[in-house]
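Peer 1: What shape does this take:
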Amino acid sequence: MDFSKVDFLLSVHSIKQLPEEGMPEIAFAGKSNVGKSSLMNTLIGRKALVKVSARPGKTQGLNYFQVGNQCYLVDLPGYGYAKVPKAMKDAWQGLISTYLEKRATLKCVVVIIDIRHEAKAHDSQLIEWLREQSIPFLPVYTKIDKLSGSARGKHARLLDLGHGINKDERILFSSHTGQGRDELIAALQSFLFS
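Peer 2: Take a look at the predicted model:
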């Protein structure tokens, strides 16, 4: 699969706007400012197709990117501390949960977690909910370039323990160095074509 052949398709703000189900979809979820957009840009080998912002809550819809004629990548709004009105945050949550529960073409949710921090409740709740719904997911620990090798291993083990994840079920990733990109592509292809 060639992840470099990617185009922005549309931004969805209500379930009625979703594209017709056809091609498989991979969704990307994570706390606000966890490095979701940077990871997606690294995955597709482009600098700024997915907008990166220092301001939490920048992504306000389900942003669809089409990978050739093969699949969609769906950038979900960040969860957590985004400084947006409660009504808007509630609307996001309704849109996101309905999308995740009902979308038959959804093959996997990439759950992006900053390796530098201990296990957070928002991430644990999402992972547990995905398990309960039998929705396949792939944890990716980002920003690994910010830690030394020994600290990286220690933090990864603590996150594994905190989220009930086995070492072989997650990927360590750096948008800065590209480490983990090949493993991520291989994992996504296995979800898409299983």
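Peer 1: going forward, measure contacts and count neighbours with C-alpha atoms only.
Peer 2: Will do.
Peer 1: tell me which element the most far-flung residue of the chain relative to its centre is part of?
Peer 2: Relative to the mean C-alpha coordinate of the chain, counting by Cα atoms, centre = their mean, the farthest residue is Ser150 (25.6 Å). Using DSSP states H and E, Ser150 falls within helix 149-163.
Peer 1: What is the distance between that helix and the centre of its chain?
Peer 2: The chain centre lies 19 Å from the centre of helix 149-163; the measure is Cα atoms, centre = their mean, to the nearest Å.
Peer 1: which residues are contacting stretch 49-66?
Peer 2: Stretch 49-66 is contacted from outside by 6-13, 32-33, 37-38, 40-41, 72-79, 81-84, 92, 96, using Cα atoms under 8 Å, 6 or more residues apart in numbering.
Peer 1: Distance of Met23 relative to Ser32?
Peer 2: Distance, Met23 to Ser32, using Cα to Cα, to the nearest Å: 27 Å.
Peer 1: Ignore what I typed, I meant Thr42.
Peer 2: 18 Å.
Peer 1: re earlier: inside strands: which ones of the contacts of stretch 49-66?
Peer 2: Val6, Asp7, Phe8, Leu9, Leu10, Ser11, Val12, Tyr72, Leu73, Val74, Asp75 (DSSP state E).
Peer 1: Between which two of the residues you listed is the distance greatest?
Peer 2: Farthest apart among the ones in strands among the contacts of stretch 49-66 by Cα to Cα are Val6 and Val12. That separation is 17.5 Å.
Peer 1: What sits closest to Leu138 if chain neighbours are left out?
Peer 2: Excluding the flanking residues, the one nearest Leu138 by Cα to Cα, 6 or more residues apart in numbering is Val110, at 4.7 Å.
Peer 1: name the helices or strands packed onto the host helix or strand of the one you found?
Peer 2: Assigned by DSSP H and E, Val110 falls within strand 106-114. Packing partners of strand 106-114 (3 or more Cα pairs under 8 Å, 6 or more residues apart in numbering; DSSP states H and E): strand 25-30, helix 121-132, strand 137-142, helix 181-192.
Peer 1: How about residues contacting it?
Peer 2: Residues from elsewhere that reach strand 106-114, judged by Cα under 8 Å, 6+ apart: 24-31, 34-36, 100, 123, 127, 135-143, 188, 191-192.
Peer 1: For the comparison step, fold the sequence that follows:
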Amino acid sequence: MPLNLNNAEFIRSAAKAADFPRDMLPQVVFAGRSNVGKSSVINKLLNRKNFARVGSAPGKTTHINYFLIDKKLYLVDLPGYGYAKVSQAEKARWGRLIESWFADQTLMTLGVLIVDSRHKPTADDCVMADWFKQSGRPFVVVANKLDKLKKSEIEPNLQRVRETLELDESVKVIPFSAEKGEGRTALLDAILDHQEGM
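Peer 2: Just a heads-up that it's a prediction; the model follows:
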């Protein structure tokens, strides 16, 4: 089923479980550290400049943001974890919000975990990968910032991502550049594959 990516609209920011849309449309959820370029990946996927707000300071997404694509599926943007300079109480609130999202097994169709291809995934990335594994739903890993790597670094770095996150062979690791658009087609294909299988 083709998707018209130009028909994309921001639906809502959910601050609590009661705000999550439950209309049975597929939900593709994006997670990643606060400065990993999550909004940029979503923007590149949709070929939009500032559709998902790109924060100048990490940690600007404090709610779960929902974008409806072609009235057929949601892109769900989780709050970034890690670097954000916010209070412990606020971090705990985010944690509870994300936990309540994962607790409802009817929500997620496909998970997209975004990591920085230049660095070994962090302990937080590993925790997030475990959440995805425990959900029992399919997920892919997007290794962003590919344009910052030398050609010779790409393969070893992708292997390091796979090993650190302890991914089995069924989980795709997609090399991606939100700057240059590399990996966009592969990510789109992964989303469409899972949309069709619903």
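Peer 1: what's the TM-score here?
Peer 2: The TM-score (TM-score structural alignment, normalised by the length of the first structure) is 0.95; 194 aligned residues with a Cα RMSD of 1.4 Å.
Peer 1: thinking again about what came up before, in the second structure, point out the residues matching the strand holding Val110 of the first structure.
Peer 2: The aligned range for strand 106-114 of the first structure in the second structure is 108-116, by TM-score structural alignment.
Peer 1: For the matching stretch, list every residue counted as buried.
Peer 2: The neighbour-count check on stretch 108-116 of the second structure (16 or more other Cα atoms under 10 Å) flags Met108, Thr109, Leu110, Gly111, Val112, Leu113, Ile114, Val115, Asp116 as buried.
Peer 1: And stretch 127-145 of the first structure, by the same measure?
Peer 2: Residues Ile127, Leu130, Phe137, Leu138, Pro139, Val140, Tyr141, Thr142, Lys143, Ile144, Asp145 are the ones in stretch 127-145 of the first structure that count as buried (16+ other Cα under 10 Å).
Peer 1: from these, which single one is nearest Leu158 of the first structure?
Peer 2: Nearest to Leu158 of the first structure among those, counting by Cα to Cα, is Tyr141 at 11.6 Å.
Peer 1: Looking for the alignment partner of the closest one in the second structure.
Peer 2: Checking with TM-score structural alignment, Tyr141 of the first structure has Ala143 as its match.
Peer 1: wait, what's in contact with that match?
Peer 2: Ile114, Val115, Asp116, Ser117, Leu158, Val161, Val173, Ile174, Pro175, Phe176.
Peer 1: check contacts around the closest residue in space to the third one that isn't next to it in sequence.
Peer 2: Distance criterion Cα to Cα, 6+ apart; nearest residue to Asp116 of the second structure, sequence neighbours excluded, is Asn144 at 5.2 Å. Applying Cα under 8 Å, 6+ apart to Asn144 of the second structure gives the contacts Val36, Gly37, Val41, Ile114, Val115, Asp116, Ser117, Pro175, Phe176, Ser177, Ala178.
Peer 1: and what of Thr98 of the first structure?
Peer 2: By Cα under 8 Å, 6+ apart, the contact set of Thr98 of the first structure is Ile15.
Peer 1: one more time with 10 Å
Peer 2: Counting by Cα atoms under 10 Å, 6 or more residues apart in numbering, Thr98 of the first structure touches Ser14, Ile15, Trp92.
Peer 1: Mind checking which of these are buried?
Peer 2: Using 16+ other Cα under 10 Å as the burial test, the contacts of Thr98 of the first structure include Ser14, Trp92 as buried.
Peer 1: Now distance to Gln66 of the first structure too, for the contacts of Thr98 of the first structure, in JSON lines please.
Peer 2: Listed next are the contacts of Thr98 of the first structure as JSON lines, based on distance: Cα to Cα, whole Å:
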{"residue": "Ser14", "distance to Gln66 of the first structure": "19"}
{"residue": "Ile15", "distance to Gln66 of the first structure": "18"}
{"residue": "Trp92", "distance to Gln66 of the first structure": "22"}
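Peer 1: tell me the average deviation of the lengthiest helix in the second structure from the first structure after fitting.
Peer 2: Ranked by number of residues, the top helix in the second structure under DSSP state H is helix 88-103. After superposition onto the first structure, helix 88-103 of the second structure sits on average 1.1 Å from its aligned residues (mean Cα distance after the TM-score superposition for the first structure).
Peer 1: tell me which residues of that helix are tucked away?
Peer 2: Lys91, Arg93, Trp94, Leu97, Ile98, Trp101, Phe102.
Peer 1: could you give the angle of that helix to helix 123-135?
Peer 2: Interaxial angle, helix 88-103 of the second structure versus helix 123-135 (axes from the mean of the first three to the mean of the last three Cα atoms, to 10 degrees): 30 degrees.
Peer 1: what's the offset of helix 88-103 of the second structure from the middle of its chain?
Peer 2: In terms of Cα atoms, centre = their mean, the centre of helix 88-103 of the second structure is found 16 Å from the chain centre.
Peer 1: just stretch 67-77 of the second structure next, same as before
Peer 2: Distance, stretch centre to chain centre, for stretch 67-77 of the second structure: 13 Å (Cα atoms, centre = their mean).
Peer 1: List the contacts of the residue sitting nearest the centre point of the first structure.
Peer 2: Residue closest to the mean C-alpha point of the first structure, counted by Cα atoms, centre = their mean, is Phe28 at 2.2 Å. By Cα under 10 Å, 6+ apart, the contact list for Phe28 of the first structure reads 36-37, 39-40, 62-63, 73-78, 108-112, 137-138.
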